[in-house]
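> Fold the following and give me the result.
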Amino acid sequence: STGGGLADYIPFIIFGAVALIMTAVIIEVQQAVRKIPIQSAQRTVGLRQVQSRASFLPLRVNHAGVIPIIFAISVMFLPTIVANYFNAAPVDTWYYKAAHWIQGNFAPDTTNLPMAITYNVLYFVFTFAFTYFYTAITFEVHDVADNLKRYSSFIPGIRPGRPTEDYLAAVMNRVTFAGACFLGFITVILPIATAKISGIPHNQMYLGGTAILIVVGVALDTMKQLQTQLVMRQYRGFIT
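Got it, this is the predicted structure:
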């Protein structure tokens, strides 16, 4: 009986191990950046010359965070939400039958294999597309290039202005591709793989990759804010 009891917990042990591994991977990806070397030219500040110095511009791999997943989930739920409005329609109408079919088949855990594949492919595509969309509207390449030029900074080997803007856009597109693939993996492939490995049904996994991503993102942001506050307090104490 002891062996049988232990065997009952094996799926949960496997699921916990996968969750811990994914937490570590998500932390690494959330903190991963592509460092663009920046060179600051010598300039005059007041009566003294400020020497040129080298630094870097960090481009986050997952710049969009969890927002693309939220957008994708909203779009994927839309057909089911619309179908709910036709539940009160006459049973013999075509739109009631269509709505009933959507409610029963347009879901990630449906037994209709072609629809399950279609749903997950669309989910991945929407997550991928919204990652590029949200990154494009929150990371203004033109403003970054303009600020570099304004503060007499430049990327070695790249001319200021439009060439810098084009270079940053190309690099950001490549970085975003990795981030979009990662989010698609978290939302679609990871739950399916975890369900197959652990044997826990997909609809019974209450701690998925998306939930871990949200928790890790909030925890990292909180830690950064705490570090900022500690540095500010130390700086104020040094001044006073």
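> rest of the way, CA atoms for contacts and neighbours
Noted.
> Which secondary structure state does the residue nearest the centre of the chain sit in?
Residue closest to the mean C-alpha point of the chain, counted by CA atoms, centre = their mean, is residue 65 at 3.7 Å. Under DSSP: H, G, I helix; E, B strand; the rest coil, residue 65 falls in the coil class.
> Next one: it from residue 165, what distance?
Going from residue 65 to residue 165 by CA to CA, to the nearest Å gives 23 Å.
> Residue 204 too?
Per CA to CA, residue 204 is found 47 Å from residue 165.
> which residue packs closest to residue 209, ignoring adjacent ones?
residue 186 (5.1 Å; CA to CA, 6 or more residues apart in numbering).
> re the thing from before, name the residue in residue 204 and residue 165 with the higher neighbour count.
Between residue 204 and residue 165, counted using other CA atoms under 10 Å, the more crowded position is residue 165 (19 against 9).
> In which helix or strand does the more buried one reside?
Assessed by DSSP states H and E, residue 165 sits inside helix 162-184.
> Likewise for residue 25?
helix 2-31.
> orientation of that helix relative to helix 162-184 in degrees?
Put simply, helix 2-31 runs at 170 degrees to helix 162-184, going by axes from the mean of the first three to the mean of the last three CA atoms, to 10 degrees.
> helices and strands around helix 2-31, which ones?
Under the contact criterion of 3 or more CA pairs under 8 Å, 6 or more residues apart in numbering; DSSP states H and E, helix 2-31 touches helix 190-198, helix 209-239.
> Residue 54: which of the ones you listed is closest?
Smallest distance to residue 54 across these (CA to CA): 23.0 Å, for helix 209-239.
> Other residues contacting stretch 54-65?
The contact list for stretch 54-65 (CA atoms under 8 Å, 6 or more residues apart in numbering) reads 29-40, 131, 134-135, 172, 175-176, 178-180, 217.
> Between the two ends of it, how far is it?
29 Å.
> Mind listing what's buried along that stretch?
If you call a residue buried by 16 or more other CA atoms under 10 Å, then stretch 54-65 has these buried ones: 59-65.
> do stretch 9-24 as well
Neighbour-count burial for stretch 9-24 flags 11, 14-15, 18-19, 22-23 (criterion: 16+ other CA under 10 Å).
> do stretch 140-159 as well
Quick answer for stretch 140-159 (16+ other CA under 10 Å): 141, 144-146, 148-149, 153-155.
> Which of the residues you listed fall in helices?
Using DSSP state H, the members of the buried residues of stretch 140-159 that fall within helices are 141, 144-146, 148-149.
> Output those residues in TSV, with distance to residue 160 appended to each entry.
Formatted as TSV, these follow (distance: CA to CA, whole Å):
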residue	distance to residue 160
141	13
144	11
145	7
146	8
148	8
149	6
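> One more, please, to line up against the first structure:
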Amino acid sequence: MKKFFTTLSNIWKIEDLRVRIINTLLFLLIYRVGSYVVLPGVNYASVADQKSEGLVGLLNMFAGGSFSRSSIFALGVMPYISASIVVQLLGIAVPYFTKLQKEGESGRNKLNQWTRYLTIGITAVQAIAYVGSQITPEARLFTGPVFTILNTFVLTAGTLFVMWLGEKITDKGIGNGISLIIMVGIIAQLPGAFLTEFQSRTSGAGGLVTFVVEIVALIGVVMFTILIVQGTRKIAVQYAKRIVGNKQYGGVRQYIPLKVNAAGVMPIIFAQALMFIPTTIQQFFPNVSSSGILIALSNYNSWQHNLLFAILIILFTYFYTAITVNPNQMADDMKKNSGFIPGIKPGAATASFIDGVISKITLPGSIFLAIVAIIPAIASLVGVSPIFARFFGGTSLIILVGVVLDTLQQIESHLLMRHYDGLMKTGRIKGRTAMPAAAGTTPTAI
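Just a heads-up that it's a prediction; the model follows:
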């Protein structure tokens, strides 16, 4: 306990880290306050107790309850994530976007601009569908085209503002802004879900013992998720020995830690964004809402929905790993620093070896993500309430674990760079591993 308070004191002593944490908390507070601001012309009393289930309930959880409250942030950041998916796919299929990806900072700025433009279009379409289907006539203080047009603009502006908050958190705060916003929305729903499940069990549906078993099982899933998220495959790298004067440089063996889940939380977020498409189509095109496949894909507990969801997660895991981990760049860096993998020739052979290792460890990582993502549906089938089942593994758990570990990693990096102890005396936060150093340098912990 003493070390814990000492660590908190060290965090507060670092001005840059202190400012970043305060900025992050203030930006998240703005988001949470905005999630309670109701759309103009909507009677709050009519939507305050509105319930959401299935995919709509999951979207409401990601939006921190804004969706069911008809808030100005009702659509959250999901349109921005959908736009990011489209732009990244265009980077593979369209030469112009592929060229932008290789142009460094200027190319990234242009891609971000395209993403923002596409976000506006996607948000506008979803806003029209939301106003037409989610806001009942009884909840409207006035009707007519003015109501739809006004709230379409407000919802679009709200999503753009949330997107801006996420970017500001990333730049001025600590952690990934978009992921933190989603995490805060999920955590905001946790106390209510926990209390609902407790009341349900203690009132006779299984008893307190069943509730305790559920909590123990949830803790087990969380622990296993952390192990997989932090799991790495180490590749030995030998650096050539050089003697300059009376000093020896290099000649030591280091390791490249390749993550089993290198893509982090992004594959499941991307897959979830695409799984909202059937629901959006049903809302925007009522005439096709009776389609059997659309109904099945919109059903959170259907096998069709969960099968497609799992496949998308596996595909996005490979896709996101491929665009974030570059074996050729890693091989070139090792060659420039006189490093090599024992038994593997430098250059193309090294890149091919690293790519093969990544492909092998990505498969079990992606399958694990898919299994955990569909656990809530299984939990619902065995009697867990739908609200609490969303936290019993699934998207919410992976996002919470991944985002918390990523944020802790960044805080620990700030501490270690300033010669303070990290957050844990034993064990290592994700990323706190010795990285291969260039010839003539010593490995540093990040």
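> Drop the TM-score for these two in here.
Put the two chains on top of each other and the TM-score (TM-score structural alignment, normalised by the length of the first structure) is 0.81; 217 aligned residues with a CA RMSD of 2.4 Å.
> before we move on, the earlier item: quick one: contacts for the counterpart of the residue nearest to residue 209 of the first structure in the second structure?
Under the alignment (TM-score structural alignment), residue 186 of the first structure pairs with residue 372 in the second structure. For residue 372 of the second structure, the contact set (CA under 8 Å, 6+ apart) comprises 393-395, 398.
> Which part of the first structure matches stretch 167-186 of the second structure?
Matched against the first structure by TM-score structural alignment, stretch 167-186 of the second structure finds no partner residues.
> from the chain's centre, how far out does that stretch sit?
Offset of stretch 167-186 of the second structure from its chain centre (CA atoms, centre = their mean, to the nearest Å): 10 Å.
> Quick one: end-to-end distance for that stretch.
19 Å.
> just to revisit the earlier point, rebuild the helices and strands packed on helix 2-31 of the first structure as TSV, extending it with distance to residue 125 of the first structure and mean neighbour count.
Putting those into TSV (distance: least, CA to CA, whole Å; neighbours: other CA atoms under 10 Å) gives the following:
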stretch	distance to residue 125 of the first structure	mean neighbour count
helix 190-198	15	17
helix 209-239	16	13
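> Just put these in a markdown table and tack on distance to residue 84 of the first structure.
As requested, these are exported to a markdown table (distance: least, CA to CA, whole Å):
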| stretch | distance to residue 84 of the first structure |
| --- | --- |
| helix 190-198 | 26 |
| helix 209-239 | 26 |
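> Nearest approach to residue 45 of the first structure belongs to which of those?
helix 209-239 (22.1 Å).
> Compute the inter-axis angle for that closest one and helix 190-198.
Interaxial angle, helix 209-239 of the first structure versus helix 190-198 (the same axes, to 10 degrees): 110 degrees.
> So what's the gap between helix 209-239 of the first structure and the chain middle?
Relative to its chain's centre, helix 209-239 of the first structure lies at 19 Å (CA atoms, centre = their mean).
> Looking at the first structure, which of the contacts of residue 372 of the second structure hold up?
Mapped onto the first structure and checked by both residues aligned by TM-score structural alignment, their matches' CA atoms under 8 Å, these keep the contacts 393, 395.
> Pick the one among the contacts of residue 372 of the second structure closest to residue 46 of the second structure.
residue 395 (29.5 Å).
> In the first structure, which residues correspond to stretch 146-158 of the second structure?
The aligned range for stretch 146-158 of the second structure is empty, by TM-score structural alignment.
> in the second structure, which spans are strands?
232-239, 242-244, 247-249, 253-259, 339-340 (DSSP state E).
> do you know which of the ones you listed lies nearest residue 85 of the second structure?
Nearest to residue 85 of the second structure among these is strand 253-259 (22.2 Å), distances taken as CA to CA.
> quick one: the closest one aligns where in the first structure?
Mapped onto the first structure using TM-score structural alignment, strand 253-259 of the second structure covers residues 54-60.
> List the superposition-based mean deviation of the matching stretch with respect to the second structure.
Mean deviation of stretch 54-60 of the first structure relative to the second structure after superposition (mean CA distance after the TM-score superposition for the first structure): 0.5 Å.
> Name all residues that make contact with the closest residue to residue 110 of the first structure other than its chain neighbours.
Among residues not flanking residue 110 of the first structure along the chain, residue 116 sits closest, at 5.9 Å (CA to CA, 6+ apart). Counting by CA under 8 Å, 6+ apart, residue 116 of the first structure touches 105-110.
> most surrounded residue in these?
Neighbour count (other CA under 10 Å) singles out residue 108 as the most crowded of the contacts of residue 116 of the first structure, with 21 neighbours.
> ok, that residue to residue 186 of the first structure distance?
From residue 108 of the first structure across to residue 186 of the first structure, the span is 14 Å (CA to CA).
> In the second structure, what residue corresponds to residue 130 of the first structure?
The pairwise alignment with the second structure assigns residue 130 of the first structure to residue 316, based on TM-score structural alignment.
> pretty sure its match is touching residue 271, no?
Yes - distance between residue 316 of the second structure and residue 271: 7.1 Å, which falls inside the contact criterion (CA atoms under 8 Å).
> Counting neighbours, go ahead and name the busier of the two.
Ranked by neighbour count (other CA under 10 Å), residue 316 of the second structure and residue 271 place residue 271 first, with 24 against 21.
> Please pull up the equivalent of the more buried one in the first structure.
Correspondence of residue 271 of the second structure to the first structure, assessed by TM-score structural alignment: residue 72.
> Pull the contacting residues for its match.
Residue 72 of the first structure makes contacts with 123, 126-127, 130, as judged by CA under 8 Å, 6+ apart.
> any idea how far residue 21 of the first structure lies from residue 15 of the first structure?
From residue 21 of the first structure over to residue 15 of the first structure the distance is 10 Å, taken as CA to CA.
> which residue in the first structure lines up with residue 220 of the second structure?
Counting by TM-score structural alignment, residue 220 of the second structure corresponds to residue 21 in the first structure.
> Aligned to residue 121 of the second structure, what sits in the first structure?
With the correspondence set by TM-score structural alignment, residue 121 of the second structure falls in a gap relative to the first structure.
> Measure how buried residue 45 of the first structure is and give me the count.
Using other CA under 10 Å: residue 45 of the first structure sits among 8 other residues.
> Same check on residue 38 of the first structure?
Residue 38 of the first structure has 16 nearby residues by other CA under 10 Å.
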